[in-house]
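A.B. asks: fold the following and give me the result.
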Amino acid sequence: MSLRLSTVILPIHRWHEGSRDRWKRAEELGFYAAYTYDHLSWRTFRDGPWFGAVPTLTAAATATERLRLGTLVTSPNFRHPVTLAKELISLDDVSGGRITLGIGAGGNGFDATALGQEAWTPKERADRFGEFLPLLDRLLTEDAVTQHGTHYSAHEVRNVPGCVQRPRLPFAVAATGPRGLKLAAQYGQAWVTTGDPRLYEEGTPEQSVEAIRSQFEKLGKACADKGRDMTELDKILLTGFTPDRSRPLESLDAFVDFAGRHQELGFTEIVIHWPIADSDFAADQAVFEEIATEATAQLR
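C.D. replies: Next comes the predicted model:
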């Protein structure tokens, strides 16, 4: 399979003041998919404009025709499977079946306590995700669902007519730990990683590649344990969080070198951030667009 190239557009612009144009331009540039973060706020952007993921993707669906759309990633931090399922079914309908749900266990970000709860421990996040994902799977594939869990329940929930994509829209499961990888192997149509966060500050690109190679091995074992062929899953790298985070967008050659090394690991899709000036995602727009239009041909 040839490598797919996608982008992620942060929801920091008003729709009629630049946001709509970015989503349309992503389709014009030939990206396979365009994603957005599903947060209430995020890191250095916390005190600036930040819009909701589902309304943004709904608007993007009406502004584009072919581009796949999705979240990278949704989490239980402020979502519930019952209400999320209804929104996803509606979004898949509006888009004509172009939605991918990137989903993970969440973390200790700004929206981890936005609903007034204490931040969950890693074990608590894993416990909740272990209930959240299977229930969401049922809600997107069955007409009526009743389930009573420790953290999430549904009582006679109707979700007719279901997704346009059958049996449901695809899940891209973000995971690096054993419990998350088991869920990716069981429920995912794709697996997402950003690399090893422990290497973000002090690691080297070589160490990052080896850490990701280890993640692939663990994913392979999780798939084998579930009796699933690992090649059935797409493997997605969300860039910007490895030790060489800014270097790949410095030039077309730099990106092709970076992408080639990660393609050899087994990635089928690489996601780059739409440039944002004066931020961690600053990059030359012309170089970004050159990468979008030229890189995949060089990687075949």
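
A.B. asks: please count neighbours and contacts with C-alpha atoms only from this point.
C.D. replies: OK.

A.B. asks: ok, and what's touching stretch 111-123?
C.D. replies: 39-42, 77-78, 106-108 (Cα atoms under 8 Å, 6 or more residues apart in numbering).

A.B. asks: just those residues now: which is nearest L219?
C.D. replies: G106 (18.9 Å; Cα to Cα).

A.B. asks: wait, that closest one sits on R125?
C.D. replies: Yes. Between G106 and R125 there is a contact at 6.9 Å, judged by Cα atoms under 8 Å.

A.B. asks: neighbour count for those two, which is higher?
C.D. replies: G106 (23 against 19; other Cα atoms under 10 Å).

A.B. asks: could you measure from the more buried one over to G48?
C.D. replies: Distance, G106 to G48, using Cα to Cα, to the nearest Å: 22 Å.

A.B. asks: same question, E232
C.D. replies: From E232 to G48 the distance is 40 Å (Cα to Cα).

A.B. asks: all helices for the chain, in order.
C.D. replies: 19-28, 53-63, 81-95, 122-141, 178-187, 205-225, 252-265, 285-299 (DSSP state H).

A.B. asks: tell me the most packed of the contacts of stretch 111-123, by neighbour count.
C.D. replies: N77 (26 neighbours).

A.B. asks: measure the closest residue to that one other than its chain neighbours to E87 for me?
C.D. replies: Distance criterion Cα to Cα, 6 or more residues apart in numbering; nearest residue to N77, sequence neighbours excluded, is A112 at 5.2 Å. The spacing between A112 and E87, counted by Cα to Cα, is 21 Å.

A.B. asks: and these two? which has more neighbours close in?
C.D. replies: A112 (20 against 15).

A.B. asks: for the residue nearest to K86 when sequence neighbours are not counted, what are its contacts?
C.D. replies: In this structure, K86 finds its nearest non-sequential neighbour in N159, 6.7 Å apart by Cα to Cα, 6+ apart. N159 makes contact with 85-86, 89, 139-140, 142-144, according to Cα under 8 Å, 6+ apart.

A.B. asks: this one next, for a side-by-side:
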Amino acid sequence: MTLRLSTVILPVDRWHEGGRARWQRAEDLGFHTAYTYDHLSWRSFRDGPWFGALPTLTAAATATERLRLGTLVTSPNFRHPVTLAKELISLDDVSGGRVTLGIGAGGSGFDATALGQDAWTPRERADRFGEFVPLLDRLLTEDAVSQRGDFYSAEEARNIPGCVQRPRIPFAVAATGPRGLRLAARYGQAWVTTGDPKLYETGTPEQSVEALRGQVEKLGAACAGEGRDVADLDKILLTGFTPDRTRPLDSVGAFVDFAGRHRELGFTEIVVHWPIPDSDFAADQGVFEKIASEAPAQLG
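C.D. replies: Next comes the predicted model:
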């Protein structure tokens, strides 16, 4: 099984002061996809520069030619399906059909209250996500959509000419719970996980692998329930949130060992964060680029 290597470039640099060069370097290094977070701010970066995901990806689309582009992840926390669909169709057009939408239910962080609302409970997030994804699917595949929902509605929303990619841009659905996994099985072209968050602080790499094995098995059950072969979905691991943290980026050998263990679980894509000094994603830039250049060939 071929294992793809992708990266996440956080939107923390001004475009003309390193931003453009970073996306272009990602293409030169041969990454399959370069994603960015779709947040209004994020954790330790909250009081520093942070730019919008979709404008950044649009700029990246004009600065690159082959690199796929995407979000990890977009959520209902501050998005509405109608406006999001219009922006995604535009981005897909500008990029020539190189966009993947990573999409999840959202969390309880800064985005959850930025529009002045109270943070939703996990159940409320799941309820909204369960309505958000099917409506977005329709908006990206139909010329005109009218639908009334409990949380999201559309009234003759027009999206002509639709996506360059047909029938629409691919969805990479981030989920670990039963409702989210069913959405991934029904609407996803890929599934995304960061591992088991309960293991981040005190777990071991071995426990993490077993937890991920369990998640893959649950995805398989969800696919079976939808009459779908789980092999039809790409399986994406966003690294940096397992007990290994950044250790896989210590050397080419360390990364090949890490990636190989997860490929055995069925993962088809490993995503690593582009190094940012003095942050949770600090790593040696030279080693990072060596991994990008040499690891794929060793993984086969």
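
A.B. asks: any idea what the TM-score is?
C.D. replies: Here the TM-score for the pair of chains, by TM-score structural alignment, normalised by the length of structure 1, is 1.00; 300 aligned residues with a Cα RMSD of 0.4 Å.

A.B. asks: are any of the contacts of N159 of structure 1 buried, and if so which?
C.D. replies: With burial judged by 16 or more other Cα atoms under 10 Å, the buried subset of the contacts of N159 of structure 1 is 85-86, 89, 139-140, 142.

A.B. asks: among the contacts of stretch 111-123 of structure 1, which ones are in strands?
C.D. replies: With DSSP state E as the criterion, strands contain none of those.

A.B. asks: now tabulate those in JSON lines and tack on distance to G227 of structure 1.
C.D. replies: Shown next, in JSON lines, are those (distance: Cα to Cα, whole Å):
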{"residue": "H39", "distance to G227 of structure 1": "34"}
{"residue": "L40", "distance to G227 of structure 1": "37"}
{"residue": "S41", "distance to G227 of structure 1": "39"}
{"residue": "W42", "distance to G227 of structure 1": "37"}
{"residue": "N77", "distance to G227 of structure 1": "30"}
{"residue": "F78", "distance to G227 of structure 1": "33"}
{"residue": "G106", "distance to G227 of structure 1": "27"}
{"residue": "G107", "distance to G227 of structure 1": "29"}
{"residue": "N108", "distance to G227 of structure 1": "33"}
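
A.B. asks: ok, of the residues you listed, which one's closest to L67 of structure 1?
C.D. replies: So of the contacts of stretch 111-123 of structure 1, ranked by how close each gets to L67 of structure 1 (Cα to Cα), first place is H39, at 21.9 Å.

A.B. asks: please pull up the equivalent of the closest one in structure 2.
C.D. replies: In structure 2, the residue equivalent to H39 of structure 1 is H39, according to TM-score structural alignment.

A.B. asks: and for L101 of structure 2, nearest residue in space, chain neighbours not counted?
C.D. replies: F171 (5.0 Å).

A.B. asks: likewise E27 of structure 2?
C.D. replies: L67 (5.4 Å).

A.B. asks: now for the contacts of N159 of structure 1: which two are most distant?
C.D. replies: Every pair of the contacts of N159 of structure 1 checked by Cα to Cα; the farthest is I89 and A144, at 13.8 Å.

A.B. asks: what's the spacing between stretch 254-262 of structure 1 and its chain's center?
C.D. replies: Distance, stretch centre to chain centre, for stretch 254-262 of structure 1: 20 Å (Cα atoms, centre = their mean, to the nearest Å).

A.B. asks: cool, and stretch 70-79 of structure 1?
C.D. replies: 9 Å.

A.B. asks: name the residues that touch that stretch?
C.D. replies: So stretch 70-79 of structure 1 is in contact with 8, 33-39, 53, 57, 99-107, 111-115, 128-129, 132, 174, going by Cα under 8 Å, 6+ apart.

A.B. asks: about what we covered before: return the closest of the contacts of stretch 111-123 of structure 1 with respect to D253 of structure 1.
C.D. replies: W42 (30.7 Å).

A.B. asks: which residues touch that closest one?
C.D. replies: 109-111.

A.B. asks: how near is T268 of structure 2 to G180 of structure 2?
C.D. replies: In terms of Cα to Cα, T268 of structure 2 sits 20 Å off from G180 of structure 2.

A.B. asks: ok so, going back, what's the counterpart of the residue nearest to N77 of structure 1 in structure 2?
C.D. replies: By TM-score structural alignment, A112 of structure 1 lines up with A112.

A.B. asks: ok, the residue nearest to E27 of structure 2 touching Y35?
C.D. replies: No. At 10.1 Å, L67 of structure 2 does not count as touching Y35 under the criterion of Cα under 8 Å.

A.B. asks: the more surrounded of those two?
C.D. replies: Y35 (28 against 24).

A.B. asks: list the contacts for the more buried one?
C.D. replies: By Cα under 8 Å, 6+ apart, the neighbours of Y35 of structure 2 are 6-9, 69-72.

A.B. asks: can you tell me how far it sits from L72 of structure 2?
C.D. replies: Taken as Cα to Cα, the span from Y35 of structure 2 to L72 of structure 2 is 6 Å.

A.B. asks: W120 of structure 2 too?
C.D. replies: For W120 of structure 2 relative to L72 of structure 2 (Cα to Cα), the value is 20 Å.

A.B. asks: who has more neighbours, the two?
C.D. replies: In this view W120 of structure 2 and L72 are compared by other Cα under 10 Å, and L72 has more residues nearby, 24 against 17.

A.B. asks: the more buried one -> structure 1?
C.D. replies: So, by TM-score structural alignment, L72 of structure 2 is matched to L72.

A.B. asks: aligned counterpart of P161 of structure 1 in structure 2, please.
C.D. replies: Match for P161 of structure 1 (TM-score structural alignment): P161.
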